[in-house]
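# please work out how this folds:
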Amino acid sequence: MSLTDTAITKIRGMIVSGELRPGDRLPREADLADRLGLSRNSLREAVRALSLIRVLDVRQGDGTYVTSLEPSVLLEAMGFIVDLHRDDSLLQFFEVRRILESAAASLAAQSATEAQIADLAALLDDLGEQPSVDELLANDLEFHRRVAAVSGNEVLVSLIETVSSRTQRARIWRGLTENGAVRRTIAEHRAILDAIGAGRADLASAAMTMHVAGVESWLRTQAQLDDGDG
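So this is what the prediction gives:
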């Protein structure tokens, strides 16, 4: 283990043990390095690494603080990793999205309040009967975001938002090229909402699975056609 890795492990230990809590300011560099038995250079490298993954927040002229450690903050770094993936991994993102979103729909059906169900219904009603592809996509992204939020699981919300961003281009592509994609998406959203409103976790999960799998299946077909052309 490198000296920097050792420093990271020791700082992580302070956070895990509760010695450093969200929002706490780290001791002065010289004091912390001496206390942990580290060189100031190793400590500095560790702080830099932990700030990149949003565990620490380095404020110029003020000090270094532990972030809120909220899932949405810690998973921001994952979004960067997702963006670096190649197009040939897109189907894998859809597979993961299908699993995560079906779980979110199931949880939402178990915990949704009348106000939350009314909010989802109002969102779908705002779309109108013949939306453009851009309008549909914006509504689609917001619908999925709100369903995830209703699940009450913040980690799940952050994971879905991260993975969903990687599939956005394919969803636009399908909406522009596949006959009936807009109408089908609207109907599928209604089915998901109906299941959540009825408190049917099994139906909500199944409806969401079919919805996400529809885009996934279409994308697989396109990939096969492209391979055939080649």
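
# from here on, just use CA atoms for contacts and neighbour counts.
Fine.

# wait, is T64 part of a helix?
No: T64 is assigned strand when assessed by DSSP: H, G, I helix; E, B strand; the rest coil, not a helix.

# what about it, distance to E114?
Distance, T64 to E114, by C-alpha to C-alpha, to the nearest Å: 43 Å.

# this one as well, want them side by side:
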Amino acid sequence: MAVTDEAIEKIKEMIVSGALRPGQRLPKEADLATDLGLSRNSLREAVKALSLMNILDVRQGDGTYVTSLESPLLLEALNFIVDFHRDDQVLEFLAVRRILEPAATALAAHRIGAEEVAALRELLGSAGPAEGIDKLIAADLEFHRRIAATTGNQVLCSLLETLSTPTMRARIWRGLTEPSAMERTLAEHAAILDALEAGDAEAARSWSTVHIANVERWLASVL
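Coordinates of the predicted model:
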């Protein structure tokens, strides 16, 4: 194991074991290096790597702290990786989204309230075909984001948010080139929302699957 990797593992063990807790300041560099049996250079490299992963927060003039370790923060590193995806990988992102999002929508059917349903209806009503593709896509993203939020699962929300980014261009492309794509999208949204309002988890799951599969089918046909 490389020296830096060993240093990373030792700091990780301290966090996992509870010796270092979220928000806690790390001991002084010299003391921590001695305690862990590391050189100060390898410790610095480990701290640098862990700060890039949002596990540690280096504050100039103040010290180094363990971050909150909350899921949205830790998954920001995944957003960075996703930015480097190739266009031919978009179908793979859609395939993963087709697994996760219907499950989230089914879970939301058990938890969504009347006020949230009303707000979603208002959102859908504000983005018809006459409003243009940009507004429809923005409403589409917000629609799915709000549904995921009702699950109360931050990890699931963050993963779905990350998966939406690489598929956005494909959704815009579809809206501009496929006849009736905008109308079909709105109809699918309405069906998902009706199922959520009825508390019908399986119908919500099914319509969500159809909704994503239609984008996937279209993209596969044009690539």
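
# thinking again about what came up before, between T64 and E114 of the first structure, who's got more neighbours?
T64 (20 against 10; other C-alpha atoms under 10 Å).

# shouldn't the more buried one be in contact with P22?
No: if you go by C-alpha atoms under 8 Å, T64 of the first structure and P22 don't touch, sitting 11.7 Å apart.

# ranges for the helices of the first structure?
Taking DSSP state H to define them, one finds helices in the first structure at 3-16, 29-36, 40-52, 71-74, 76-83, 90-111, 114-125, 133-151, 154-166, 168-177, 181-197, 201-229.

# report how many residues lie close to the equivalent of A149 of the second structure over in the first structure.
A149 of the second structure maps onto A149 in the first structure, with residues paired by TM-score structural alignment. Using other C-alpha under 10 Å, A149 of the first structure has 20 other residues around it.

# give the closest residue to A149 of the first structure in space, chain neighbours not counted.
V157 (6.0 Å; C-alpha to C-alpha, 6 or more residues apart in numbering).

# for that neighbour, what are its contacts?
With contacts defined as C-alpha atoms under 8 Å, 6 or more residues apart in numbering, V157 of the first structure is in contact with 145, 148-149.

# contacts only, for the residue of the first structure most remote from its centre.
Within the first structure, the residue lying farthest from the chain centre (C-alpha atoms, centre = their mean) is D34, at 38.7 Å. Contact analysis of D34 of the first structure by C-alpha under 8 Å, 6+ apart lists nothing.

# quick check, L141 of the second structure in contact with L163.
No: contact criterion C-alpha under 8 Å: L141 of the second structure and L163 do not qualify, at 11.0 Å.

# who's more crowded, these two?
Set side by side, L141 of the second structure and L163 show more neighbours around L163, with 23 against 15, by other C-alpha under 10 Å.

# right, and the more buried one touches R97 too?
Yes: assessed by C-alpha under 8 Å, L163 of the second structure is found in contact with R97 at 6.5 Å.

# what residues sit buried inside stretch 188-201 of the first structure?
Across stretch 188-201 of the first structure, burial judged by 16 or more other C-alpha atoms under 10 Å covers 188-197, 199-201.

# likewise stretch 122-132 of the first structure?
Of the residues in stretch 122-132 of the first structure, those buried (16+ other C-alpha under 10 Å) are 123-124, 127.

# what about that stretch, start to end distance?
18 Å.

# who's in contact with that stretch?
Stretch 122-132 of the first structure has contacts (C-alpha under 8 Å, 6+ apart) with 135-136, 139, 143, 182, 186, 189-190.

# the same query, at a cut-off of 10 Å, please.
By C-alpha atoms under 10 Å, 6 or more residues apart in numbering, the surrounding residues in contact with stretch 122-132 of the first structure are 116-119, 135-140, 142-143, 146, 175-176, 182-183, 186, 189-190, 193.
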